[in-house]
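J.: Using only what follows, build the 3D model:
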Amino acid sequence: MRQPDVEIYLKDSDQQAVSDWLNAALGSCTPWLQKGQTFKCATANGAPVTWLPNAVGKWHCLLIESEETPWEDDLAFARAAHAALGVEIRCAPGGWQEEEGEEDADRWIKINREGEQEFIWRTA
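T.: Predicted coordinates for the structure are as follows:
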């Protein structure tokens, strides 16, 4: 089932490299507009994109608020980002609902040179 948005966390990646990748993957994106610590742009199909540097420590958040992307879910988005950018990526293993409880909210998947691995990431 396609997620209504896709979200990943990137380590050691810069905004320009991410912009270049998004332009190649989604078509030309609008220039980034900064509001406080958050940067926003729109993809060629109008999907809002958010880049939040250092959202969790040294991890940058990348969110596309649309189901109209080449990626069905966060994991597909994370795999594509890792392949294109060569940095460690973290994502939720699937959609999470508040009813699922706090423990499930801490379940994540990391993708790096060693492959994919589920782990507990306590971000709060």
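J.: CA only for contacts and neighbour counts going forward, please
T.: Fine.
J.: number of nearby residues for residue 22?
T.: 18 (other C-alpha atoms under 10 Å).
J.: next up, for comparison:
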Amino acid sequence: MRQPDIEIYLKDADVDHKAITTWLTADIGPCSEWAQKGQTWKCTAGNIPVTWIPKAVGKWNSLCLDSDQTPWEDDIACARAAFAALNVEVRCAPGTWVEEENDEDADRWIRISADGEEEITWRTS
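T.: Next comes the predicted model:
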């Protein structure tokens, strides 16, 4: 089932919204100018609203695509594409997050890196 939106986390200070623009333009469509409000950056890729939050969780940058019309079925497919395009470690939830999840399930993440793909425990709070 297609997720209603996409959220992935990218590691590394070398990845900024400009690198994200290049990738999203290639995979989705042209990006509008980024608008910064506080620590949050927003643009539109094709017709998809995009939010970039540098260092949202420690050294991890958050990328949110607020649409079910992305080229990716889910967070994992997007994370794989991001890793392939940007060559940085990417983390995402293994499925759609729901408020009622217990803490143990909320800490389950998929890690995609040069080492491959694996499920990890990542305590973000």
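J.: Any idea what the TM-score comes out to?
T.: Between these two chains, after superposing, the TM-score reads 0.96 (TM-score structural alignment, normalised by the length of structure 1); 123 aligned residues with a C-alpha RMSD of 0.8 Å.
J.: Grab the nearest non-local neighbour of the residue nearest to the spatial centre of structure 1.
T.: In structure 1, the centroid-proximal residue (C-alpha atoms, centre = their mean) is residue 8; its distance is 2.2 Å. Once flanking residues are discounted, residue 8 of structure 1 sits nearest to residue 91: 4.9 Å by C-alpha to C-alpha, 6 or more residues apart in numbering.
J.: residues near that neighbour, how many?
T.: 24.
J.: unless I'm mixing things up, it is touching residue 10, no?
T.: No. Residue 91 of structure 1 is not in contact with residue 10 according to C-alpha atoms under 8 Å; the separation is 9.0 Å.
J.: which residues in structure 2 form helices?
T.: 17-27, 75-86, 103-106 (DSSP state H).
J.: and the ones you listed, which is most packed in?
T.: helix 75-86 (a mean of 19; mean count of other C-alpha atoms under 10 Å).
J.: mean offset of that one relative to structure 1 (after superposition)
T.: Once the two are superposed, helix 75-86 of structure 2 sits an average of 0.3 Å from its aligned residues in structure 1 (mean C-alpha distance after the TM-score superposition for structure 1).
J.: Show me what that helix is packed against.
T.: With contacts taken as 3 or more C-alpha pairs under 8 Å, 6 or more residues apart in numbering; DSSP states H and E, helix 75-86 of structure 2 sits against strand 6-11, helix 17-27, strand 90-92, strand 108-113.
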